[in-house]
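Asker: Sequence first, then the predicted structure, then my questions.
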Amino acid sequence: MESLNSRSSQATAAVCMSVVFICVGVPLWWKTTEVYRAELPYTEIQALSQSTPLTISAKVEVHATSHAMLRMCKDIFASQDFNKELKFTRTLFTFKINAAPLNNDDTQVFENAKNTEADAVFIFTHDVMMPKISAKNNKLIKISVAEADANQEDIQKSIEIALDILRNDLMHLQYVDDVVGKALAVKLDFPKVREYHMRKTIQPDKGYDLLFTLICPKPGELQASWDIHNAMKLHLYPMLEKLGSYAKFHVESQILYYCDMPVKPQKFDDGHILRFSQLPHVVNPVESRLGAEMSANPTLNFVLYLTEDKYNPLYIERQDRNISSTNTILIPRWGAITMKKTNKTSAQKPRQLELNAEDFMGAFLAQFRSLLGLETNGRENVVFEQSFTEGITDFELDYLMRSRSAENIASSIHTIHSLAKLLEKIQNIVIKDEIARLCYLAVDQINLAKSALARGELNDALTFSNKAFEASETAFFDPTLLELLYFPEDQKFAIYIPLFLPISLPLISSLVNALKIWKENKKQKLE
């Protein structure tokens, strides 16, 4: 009887230990080892990823000098489908069509167009001169139809030309659509021209460094100087001031010596030539000497290379095998290198050369515009007035802001959607409150940017989209997500089995013995 009581006590102790282990130990272990995961706006992120196409708004004022033009403008503009061939964006045009009889002096109309809130202003007028189309005061397009030949067919053709200018020259709808598709990481086949345009255009960033470099490879033969600062003050700074709402730019200049030509040009006619296949071997060694790490911002390099006497004159071969008329190598998203021929003016060594930087600033600005994604309009019978003082017109600035806003929105949506999918898939990654805050901030700013872009408020759209882009990128690349704070399931077994096995086996055997004792006691009571 005493032995039976002792065994019963052992069974009771085993059950109590098992209960304590299961009800207290396991929950305590579970709580102390659980991964902290702040709540993320998964529903809102999923809704954003399915909210294409992106809506873009534009206001257009149309002035017609005759009732026939007025009626045709209303009919043709209303029947146009501006969104054909667009996959990721949808443009909503608001047309304000007025009858505006103009006299021979259109000065006041052009002056009023400077202060308009519209994205484009079209004036259709009769002219005793030949038909012509001119873009003046940046956003104003004047289309003149010869008075003697003003029939319905001519008017309709002029209106269709105006719509094509609006779509492809002012708004660049196809380029904006391509940028959004690329930011969403959609695989598309682009024509070569559009693909090259996207490949050379600089990536979104909050700021850029511009580095202007003069290279004198043989200072023992030639020593050169340039007054680059005055040229910048006259030509570059007005353009950068106008681009202030688009991005921040930091400008530096330098003169480098002893930077020899890394490849040997081939003999060609009266001089030498750099073949297209040799150009990559020229750029890489030059880049290593520039020392362009001025900040964390991407750097755009503009290099003027004074060729050595033994290679003068030096030509550059383009990809199509023709000779470059500008002697410039344009490198997508990097900058440009211009080869400058130097003349032997005397036998004295070293020769002194004073360069007029204004002679090259026009080329530098053209290269800068190309890297920004601004294309020079080359339409037949269409004259686009250039902005000589600022280097960029109003409608070009609007296009940059519209394109960058759309790209930022699409890129932010893609980034936080990828982050949300990753965190949903791997449940053991720690999600700190800061990550959640950034995700909520990105979602809010994306919605604000989309609303502003749909209303045509480009400044607000760019501001909100920049904040969304920065928040989404910061969240995605947060260091806490890159640390090894999680383990795959098979590694968990390898870690926890040596911990729980020594404890669980005695408990299991004790519970089995307790069950046997309980059955024996029950059997004895029945007898």
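Answerer: Thanks, I have it. Predicted, not measured: the structure shown is a model, and the values here were computed from it.
Asker: from here on, contacts and neighbour counts on C-alpha atoms
Answerer: Fine.
Asker: So the most centrally placed residue in the chain versus Ser465, what's the distance?
Answerer: Closest residue to the average C-alpha location of the chain: Pro204 at 3.3 Å, with C-alpha atoms, centre = their mean. Relative to Ser465, Pro204 is positioned 11 Å away (C-alpha to C-alpha, to the nearest Å).
Asker: looking at it, the residue nearest to the centre of the chain is touching Asn408, isn't it?
Answerer: Yes - counting by C-alpha atoms under 8 Å, Asn408 is a contact partner of Pro204 at 7.3 Å.
Asker: Give me the buried positions along stretch 312-329.
Answerer: Within stretch 312-329, the residues that count as buried by 16 or more other C-alpha atoms under 10 Å are 312-318, 323, 327-329.
Asker: Alongside the first one, take a look at this:
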Amino acid sequence: MAIRDIVSNPSLLPVLGLSAETRDQCMKLLASIDPTADLAADPQDRVLAASKEQKQLFALLARLRGQNRDAILRVRETKQSTAEARQEIDRLHLQLQNLYYEQRHLTGEIAACESYDHKYLSLPLTPLDEFLALHPEHQQSDDHELMIARINHEHGEREKLEQARQELLKRKQALIAENNKRKEDLASLDQDLERFIDHALVMTAKNDDQTSPQTASDTMTDPAPRLPPPEKPEAVRTRFKVIAAFWAVIIFLGFPIWWQTTSIYRASLPIPDMIDWADGKTCRPVFPLEIRFETPSLPDAEAQHLLRTTQHTLDDLNEFSAHHLRLKLSSDVPAHPNDVADTALTVRLLPQDDLTSPRSHLHSDTTQLDVFYPPSQIPPPSASNSPLSSFVASSLQSLFTEEKAIIAQVLSDNNVPGASPNSANNQAPSAMLNSLSPDLAESIARRLRRSLKYAETYHLAFSLFTPGSSPSSWDIQAAVHDYISPLLEAFSPISNFTVDTQVQLYATFSPTAPAPEYDDANSAWTLKKDDLSAFINAAEWPLSPSIGSGPTINFILYVPTPSQSPLVVKDSLATSWVIPQWGGVFLLNPTPVDANQPAHLTSDALAPAFMTFSHQLLTLLGAPSTPAPLPLRLQTLTRLRAASLLLSASSTMGSLARLTESLPSIPIPATVATSVSTTLEHLSSACAHLRHGQFQAALASARVAETEAERSFFEKSMVGQMYFPDEHKVAVYLPLLGPIGVPLIVGLLKEVKKLVAGWRERRS
């Protein structure tokens, strides 16, 4: 098969043509210097011909190198875009799997609801035949409507029966009352007869004359009613004292004890201040970056003038006032020691005579930018601008473009309306985002989605998995010390880290995961991009989701078996990928591929994997991709973390304020008030540090504010009261106080009525 049949990319075809032309030119050169050629020719002509052919060959080689370099750059760009697209597809695939899980869960819940043993099935309803005979309009109804109609019919019949029972019960009570009244009348009749007999005997003894039958008849038909004896004053006073004693105990002893034991303590919270912090009225984050200039070869007057012109140019280029650069000379000393800001960048201006235009060099391991300029470009005192000022301003602006865009995205996500209330050119973060290029905006959004939420402590778990019995050991301490520990030391001002390692043998793929496929064209085993989400066998691999209080970042080093090596990702041929907000995976294919797997992995063999893990760690922690020096990227991350924690703590304060106002029955312990006070104090401190450019101190204060805000919002004693409403209190008190309260209230009402009746009699 010809090479042109294999290579079909239009961008590579010129390379093939130029390669063939170069090869022909090499053959011509070799032919011209061949000692066995025609010896009759003039040696001088042969040398000139060889020199000419050599110059043409060098020209072709230079063109070939350029095309080769362009081809390599295009391949790198294609691999990068492919890897990013693969990561996005992996994230979408994980979301799709979550939707599948939720769908299966809902299907199961629906099936459980359909098979639920409802109570209406055990109701003693009217037989179906009798119901249809009474209601023939339901002959054609389905089972559901028919069951509802039968239940409604049974409900109506039982209501009728209940009404009839209540009427019969009332009649029964009336008959019982009438019988009791007649019994009382009969009982009083005996007393009237005895009283009549006694009276008749007395009258007979006094009067000798016989009493006529008519008089006796009148006496029997009109007996005098027998009234109870009047109460003694001592009994009335005793009854009044007893009732008063009961009410005195209830009012002066029982009610205070009840009030003390059931009252809810609500500490005083500064609700208006908390709402103002949540709405962004108290503090709007600003990021003044201090740039220090070192001008060893310029007088102070020229240096100050150059600084002013550069500052004016920067202010004109800046479109987002929340993030601005403040230029100062290294010799300037602040008036107050507390106002010393963190130096974001040091710019050294170095003159160089052989230059025609300025150029810059950014150090790879420090926060220093060297600007080389021709001495003729120093602006005169009367000039308002110069090429040197424009060059320095544009260089500084390009260095912090991504940081400015990320800060605008963070402020926009938290609905911060503007940057600085005192700024005349105050542009909202959303307007700043609209001015970005689509590629940069998409890159920032993708990076924010991949990174984990900020935590004070992260746990790094490095795991070696192999499907066989080897390799069974690795130089993990040396690898972590050489490639991970320097990075963790650089991150120490932002977060703390713990490192755990493990080795798992016979770690096979999940049974549901698709097996790797062999690619004849690349002579390698490949994994499809769609199958990367199922690569992690979470059911069998010992991967702890969390260790301690902070999140865990997992780094998987997988060594395939010799029968499936090399193992790569299909199409891109990549051996590593990042799982958003979880960790990273690296496929270590030993080279050359041996029949037997090495039993021990040395630090040299682990070097590519841990170099990749270090880059993945930066991505997962949210470090920006530019500028290239790590110290500058860590400074940017410090400012981003300080802003995000400040906004998060402010939002938590607003949520707590709205919660306490909407639920007046929940308690607010004193610890919550203390935490809120500490949070507001550190929020004010963080905001002040941001205004003065002290970003390390702002991060420390914002970290404390976030911790205290979360502690106050998730207070256990406060949240538990939300599930005990006032209706439950009434249900508890009525059975206890009803039997006691009713006799006391009735007795008190009777005494009050007697007092009122006596008072009326005295007035009348």
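Answerer: Structure received. Keep in mind the model is a prediction, meaning the values are calculated, not measured.
Asker: any residues in contact with both of Pro204 and Ser465 of the first structure?
Answerer: Contact with both Pro204 of the first structure and Ser465 is made by residues Asn408, according to C-alpha atoms under 8 Å, 6 or more residues apart in numbering.
Asker: can you give me the helices for the stretch 451-600 of the second structure?
Answerer: Per DSSP state H, counting those that start in this stretch, the stretch 451-600 of the second structure carries helices over the ranges 476-479, 485-491.
Asker: mind checking which of the ones you listed is nearest Ala628 of the second structure?
Answerer: Closest of the helices of the stretch 451-600 of the second structure to Ala628 of the second structure is helix 485-491, at 14.6 Å (criterion: C-alpha to C-alpha).
Asker: what range in the first structure does that closest one sit on?
Answerer: Under TM-score structural alignment, helix 485-491 of the second structure corresponds to residues 237-243 of the first structure.
Asker: hang on, Glu184 of the second structure in a helix?
Answerer: Yes - secondary structure assignment places Glu184 of the second structure in a helix (DSSP: H, G, I helix; E, B strand; the rest coil).
Asker: returning to what we had before: any idea how far the residue nearest to the centre of the first structure is from Ile165 of the first structure?
Answerer: Taken as C-alpha to C-alpha, the span from Pro204 of the first structure to Ile165 of the first structure is 26 Å.
Asker: Name the nearest residue to whatever residue of the second structure lines up with the residue nearest to the centre of the first structure, sequence neighbours excluded.
Answerer: In the second structure, the residue matched to Pro204 of the first structure (TM-score structural alignment) is Tyr454. Excluding its sequence neighbours, the residue lying closest to Tyr454 of the second structure (C-alpha to C-alpha, 6 or more residues apart in numbering) is Arg641, at 7.0 Å.
Asker: Check which helix or strand that neighbour maps to.
Answerer: For Arg641 of the second structure, the element it lies in under DSSP states H and E is helix 630-662.
Asker: immediately after that helix, which helix or strand?
Answerer: Toward the C-terminus, helix 630-662 of the second structure is succeeded by helix 670-691 as the next helix or strand (DSSP H and E).
Asker: can you name the residues of the first structure that that following helix overlays?
Answerer: Alignment of helix 670-691 of the second structure against the first structure: residues 433-454, by TM-score structural alignment.
Asker: That stretch vs the second structure, mean deviation?
Answerer: Comparing stretch 433-454 of the first structure with its match in the second structure after superposition yields a mean distance of 2.2 Å (mean C-alpha distance after the TM-score superposition for the first structure).
Asker: Quick one: end-to-end distance for stretch 271-282 of the first structure.
Answerer: End-to-end distance of stretch 271-282 of the first structure: 18 Å, with C-alpha to C-alpha as the criterion.
Asker: Touching that stretch from outside, list them.
Answerer: The contact list for stretch 271-282 of the first structure, computed with C-alpha under 8 Å, 6+ apart, reads 261-263, 265-267, 311-319, 321, 329.
Asker: Work out the gap between stretch 623-636 of the second structure and the centre of the chain.
Answerer: Computed by C-alpha atoms, centre = their mean, to the nearest Å, the chain-centroid distance of stretch 623-636 of the second structure equals 25 Å.
Asker: repeat for stretch 346-359 of the first structure
Answerer: Put simply, stretch 346-359 of the first structure sits 41 Å off its chain's centre (C-alpha atoms, centre = their mean).
Asker: go on, stretch 230-240 of the first structure?
Answerer: Offset of stretch 230-240 of the first structure from its chain centre (C-alpha atoms, centre = their mean): 25 Å.
Asker: Which of the residues in that stretch are classified as buried?
Answerer: Residues of stretch 230-240 of the first structure classed as buried by neighbour count (16+ other C-alpha under 10 Å): 231-232, 235-240.
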